[in-house]
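Asks: Sharing a model prediction with you, sequence too.
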Amino acid sequence: MGAAGSSALARPGLPAPPGPRWLGVAALGLAAVALGAVAWRRARSRRRGRLQQVGTVSELWIYPIKSCKGASVDAAECTALGLRSGHLRDRFWLVINKEGNMVTARQEPRLVLISLTCEGDTLTLSAAYTKDLQLPVKTPTTNVVHRCRVHGLEIEGRDCGEAAAQWITNFLKTQPYRLVHFEPHMQPRNSHQVEDAFSPTDQIPYSDASPFLILSEASLADLNSRLEKKVKIANFRPNIVISGCGVYAEDSWNELLIGDVELKRVMACSRCILTTVDPDTGVMSRKEPLETLKSYRLCDPSERKLYGKSPLFGQYFVLENPGTIHVGDPVYLLGQE
């Protein structure tokens, strides 16, 4: 190219031609990015180098239908919206009434007797003394999408069909209900709109407030030592159960590392009347273990605005780094920079 061509390209408003200076700036930019990545990895490595094991994963639970029976799994993928194992995802199905409002074991205690399992491309609804109902994993796109409400917030759910609606309605024998499914392209609810402690970027499908609830075996054992009739971990519906730690140690875990999964604690879980539903019978006592928890697990007066008068049991976490966790994995407390 001649001098005239070079001069034309150099006129104001036109990009400068590639040359040694431009390449030098680009090289410096790439070097800065590379150095930044190296520094981040080193900082992360140093942070992980100060790990302290605080326990071991003893149980993993996915609750496919909100308020229904949990599915115990040996391994689960940790996603921003909660645990996932194959086609089963945590609180991705919901029972609603004819107005579209969520229905939980607070209103229908016998929901805890219903299970949703998956084998291949088939979902199965089951309950004692009731014939199983099989459904396709992929809900037909011709099914209507409902505008539902979960704790006052709107969220979509695709109707799982007339057979599922009739099955649940016939089992509960109170009023007409329908089953809906949250699909990945739908807009999740914002945790921050449920509890101020969450970030505006934290999201959930049909869960109450958080994608992960962690509880320790030691805390459950301490509660049971105070009860005449023992309760199960199923009364509290945690996703991750930890063994080998002290009583209520989970209250002080700010950041955890399990495999490659990093979780950050947000707040304690305040407990309601749902904990008084017997997971084996579907009968609500309305008293224990809630009354006993109130006797020693109420928040400090300074936190009353956040938690009210509900007792605290278990901790809510959100995802910092995704991955897969297994029963038996060690649980580490991440060091602080």
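Replies: Sure thing, it's come through.
Asks: okay, CA-based contacts and neighbour counts for the rest of this
Replies: Noted.
Asks: State the distance from the residue positioned nearest the centre of the chain to Q107.
Replies: Geometric centre of the chain, nearest residue: P211, 1.7 Å, by Cα atoms, centre = their mean. Per Cα to Cα, to the nearest Å, P211 is found 22 Å from Q107.
Asks: what's the answer for L274, then?
Replies: Per Cα to Cα, L274 is found 9 Å from Q107.
Asks: When those two are compared, which one has more neighbours?
Replies: A direct count of neighbours by other Cα atoms under 10 Å for L274 and Q107 places L274 higher, at 22 against 11.
Asks: So the more buried one, which state does it fall into?
Replies: Classification of L274 using DSSP: H, G, I helix; E, B strand; the rest coil returns helix.
Asks: try this one side by side with the last:
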Amino acid sequence: MSSNAPYVTAAVAAGVLGSAYCAYYMYQNNKKRLPQTWNYVGTLHDIYTYPVKSCGGIKLESSECSILGLKNSWLRDRCLMVVDEKMNFITARAYPELVMVQPSMQGPVLSLKHEDLGTIQVDLAEVVATKKAETATVWGVPVQVLDCGSHVSEWFTKLLQPSEHTFKLVYYATPNPRKLRSTTNKAYKFTKNDTGALPDEVPFNLINEASVDELNSRLGNVKVSHRNFRPNFVLTGCKAFEEDNWKFIKIGENVFEIIKPCTRCILTTIDPETGVRNANSEPLETLKSYRQIEDPALRRSAGESPRMGLQMALRTPPGASVKLNDSIYVELKSSKMTPNPSLTTISVASAAGLLGTAYVTYYLYQRQRRKLPDTWTRVGTLSDIIVYPIKSCGPIRLETAECTILGLKDAWLQDRTLMVVDKDNNFVTARIYSELYMVQPIVHGSVLTLKHKDMEHIRVNLAEVVSLKKPEKATVWGITVPVRDCGWEVSEWFSRLLAQKTHEFKLMYYASENCRSVGTEKFRKYYKYTKNDCGAFPDDTSYSLINDASVQDLNQRLEKPITYDNFRPNFVLKGAKPYEEDKWKFVKIGQHIFEIKQPCTRCVMTTMDPETGVRHPDAEPLKTLRSYRLVENPEERHFSGTSPKMGLQMTLRSQPGGHVSLNDDVFVA
């Protein structure tokens, strides 16, 4: 396949630099003014995202927090909306049937289901890649959107009959938050990054379950649930309306500033189970009797709309996750804080970063989609997904993972984006320092924890590393790469582990969103590597796969069996025949297509026991593999030498961003 155009690199660079500066600026300016003391109030009971404005919600167990709201790969909060023929947004306030549209997401494919119309699907990757941006209006603010197509337009138009209008579904077309409404009360301290994509006001909102219970005690025969209020977060464990006195909220690693109370409208009167409005406008009427805003300056914009819940904006760097049962902490309004600094610079940097990244995604998708196979053969299922955050150190097994151009990712957990270097910033591996093999990493939020049986645990906050450390240069396989030093504490830890003098070794974090180069020019030309195939710190490519049947065949030739862990793959395939993979050119897992760049040629690392880190005295299984799995092509043998082949080196050829999951079917071409 041909190399991607050089300006992809420029776009990625813009993305990386903009995103990095955004993270740095936010960290530097926010860390002094965010609360230092927190009060525990309860736990996170539910997480909801509403991909289509006014339509049904999707419950999640965890989700990433971005400046546009909750995000889980292609699933993003309120990034789609229905518009009329004049491109003005519509909601369930006028069309309550929208509440009964239930969305679901599988990779980039959005499915919309309604009991009277069945299911319709929209491929958002195709929408992004093929549609041109146009202008729509939400609350009087022009926004850039992409039309999701005539088929879903007809579906919504039929659903909302007997309206005389025609309707379209549109997708938010920018990574930057939209502008504030002109009627926004200036008493509320909105910044330019607080509006999200298409929500009414802010990208995050929270409801206190105790407040809903208290409201129900005032209602007659009618009872409501938190779903009437369409929150992102549901809090349990604190007192009713205690939230009125909070200024900041902390969930997991994420800190949110409360911008304003959530003032309620007729949407709360629509039964989320039936889509029917309450005949007596409950619970809105009861709320109006005791939950009015009292401050005259704020009452001017709220009018008679009662308050229930909180509207919030993210104040810590985006990218960390929240998950069910996270503890929730708050800071009270009475606490003294320094004024909120201007975030204009953040907006510009964030836009540069996100737009650069978006352009890369668009360009790669356009370039590759016409070259991919049309016919596939099923060969088995995905039985294991493994990430190695630190080169040569222990694995982390996942049930699902996002696919990026750098490799597998799960929020801050990314494959081979960290490595240990010596005093000259040259990489080291378990080939020489076998004790590295027994270092077990754990990633929680942005915090990396390292464990070893002979050492105390040590933690590294990767968000702080990104925000505070300047990039420097290190070397991996003779290639210069940008890295950030993870600090003297973990340097001293690795130096003691490897029985060397203090500060002999350092832990480095990859400082680019662009792939590094790989091998010699002759090597790259022979295997037709592009600039986006190598990932961060893997030896060759950003993805590797092992066929478990091939491992079992190898075991029949060995005195002592091994496991596929000896080969440190990302993907483990079950169901295929031994060495069937030698003939494949492409692999498809879920929605993701990978091109096989070369066989994985094996080294002394395979001789190390994954359970003990001890090398096999007879260099097995490497010795046996050499007896029957050497590369036969003389030209290719020039690069592999006596290293036998076992497994596949692959690179992503479909659009980055979706997920692979255990038990996904695996197809080949």
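Replies: Structure received. Please read these numbers as outputs of a predicted model, since none were measured by experiment.
Asks: List the TM-score for the superposed pair.
Replies: After superposition, the two chains reach a TM-score of 0.82 (TM-score structural alignment, normalised by the length of the first structure), with 297 aligned residues with a Cα RMSD of 2.3 Å.
Asks: Quick check: W38 of the second structure touching S327?
Replies: No: applying Cα atoms under 8 Å, one finds W38 of the second structure not in contact with S327, separated by 11.2 Å.
Asks: can you pull out the strands in the stretch 101-250 of the first structure?
Replies: Secondary structure of the stretch 101-250 of the first structure by DSSP state E, counting those that start in this stretch: the strands cover 115-119, 122-127, 130-136, 145-150, 153-159, 178-181, 189-190, 203-204, 212-216, 240-243.
Asks: how much does the first one deviate in direction from strand 122-127?
Replies: Note on geometry: by axes from the mean of the first three to the mean of the last three Cα atoms, to 10 degrees, strand 115-119 of the first structure and strand 122-127 are set 150 degrees apart in direction.
Asks: Strand 115-119 of the first structure vs the second structure, mean deviation?
Replies: Superposing on the second structure and averaging over aligned pairs (mean Cα distance after the TM-score superposition for the first structure), strand 115-119 of the first structure comes out at 1.3 Å.
Asks: For the stretch 451-600 of the second structure, which segments count as strands?
Replies: Remark: strands assigned in the stretch 451-600 of the second structure by DSSP E, counting those that start in this stretch are 455-461, 472-476, 479-485, 506-510, 543-547, 571-574, 586-589, 592-601.
Asks: how about those, which one is nearest A10 of the second structure?
Replies: Comparison of these against A10 of the second structure by Cα to Cα identifies strand 479-485 as nearest, at 15.8 Å.
Asks: how far off strand 506-510 does that closest one point, in degrees?
Replies: Relative orientation of strand 479-485 of the second structure versus strand 506-510 (the same axes, to 10 degrees): 110 degrees.
Asks: picking that back up, have a look at W38 and S327 of the second structure and say which one is more surrounded.
Replies: For the pair W38 of the second structure and S327, the greater number of neighbours falls to S327 (19 against 14), based on other Cα under 10 Å.
Asks: Looking at the alignment, what corresponds to E64 of the second structure in the first structure?
Replies: Aligned against the first structure by TM-score structural alignment, E64 of the second structure finds its counterpart in E77.
Asks: number of nearby residues for the residue lying closest to its match once chain neighbours are set aside?
Replies: Nearest non-adjacent residue to E77 of the first structure, counting by Cα to Cα, 6 or more residues apart in numbering: T324, 4.2 Å away. Neighbours of T324 of the first structure under the rule other Cα under 10 Å: 16.
Asks: which SS class is T324 of the first structure?
Replies: Under three-state DSSP, the three-state class of T324 of the first structure is strand.
Asks: Please identify the residue in the second structure that aligns with it.
Replies: The alignment partner of T324 of the first structure in the second structure, by TM-score structural alignment, is S321.
Asks: where's its match relative to L110 of the second structure, distance?
Replies: Distance from S321 of the second structure to L110 of the second structure, by Cα to Cα: 22 Å.
Asks: In contact with G70 of the first structure, which residues are there?
Replies: The contact partners of G70 of the first structure, taken as Cα atoms under 8 Å, 6 or more residues apart in numbering, are 61-64, 115, 234, 237.
Asks: and if you look at P330 of the first structure?
Replies: Counted by Cα under 8 Å, 6+ apart, P330 of the first structure has contacts 53-57, 258-259.
Asks: before we move on, what about M100 of the second structure?
Replies: Neighbours of M100 of the second structure in contact, by Cα under 8 Å, 6+ apart: 55-56, 114, 272-275.
Asks: one more time with 6 Å, if that's ok
Replies: Counting by Cα atoms under 6 Å, 6 or more residues apart in numbering, M100 of the second structure makes contact with G275.
Asks: likewise the one 10 residues further on?
Replies: If you count contacts by Cα under 6 Å, 6+ apart, L110 of the second structure has them with 104, 121-122.
Asks: Once you drop chain neighbours, what's closest to it?
Replies: Excluding the flanking residues, the one nearest L110 of the second structure by Cα to Cα, 6+ apart is V122, at 5.1 Å.
Asks: ok, now how distant is that neighbour from Y171 of the second structure?
Replies: From V122 of the second structure to Y171 of the second structure the distance is 11 Å (Cα to Cα).
Asks: Can you give me the neighbour number for the equivalent of L172 of the first structure over in the second structure?
Replies: Residue pairing (TM-score structural alignment): L172 of the first structure is matched to L160 of the second structure. Residues near L160 of the second structure, counting by other Cα under 10 Å, number 16.
Asks: How is A23 of the second structure assigned, secondary-structure-wise?
Replies: Quick answer, by three-state DSSP: A23 of the second structure is helix.
Asks: go on, the one 3 residues further on?
Replies: In terms of secondary structure, M26 of the second structure is helix; the call rests on three-state DSSP.
Asks: Show the contacting residues for it.
Replies: So M26 of the second structure contacts nothing (Cα under 6 Å, 6+ apart).
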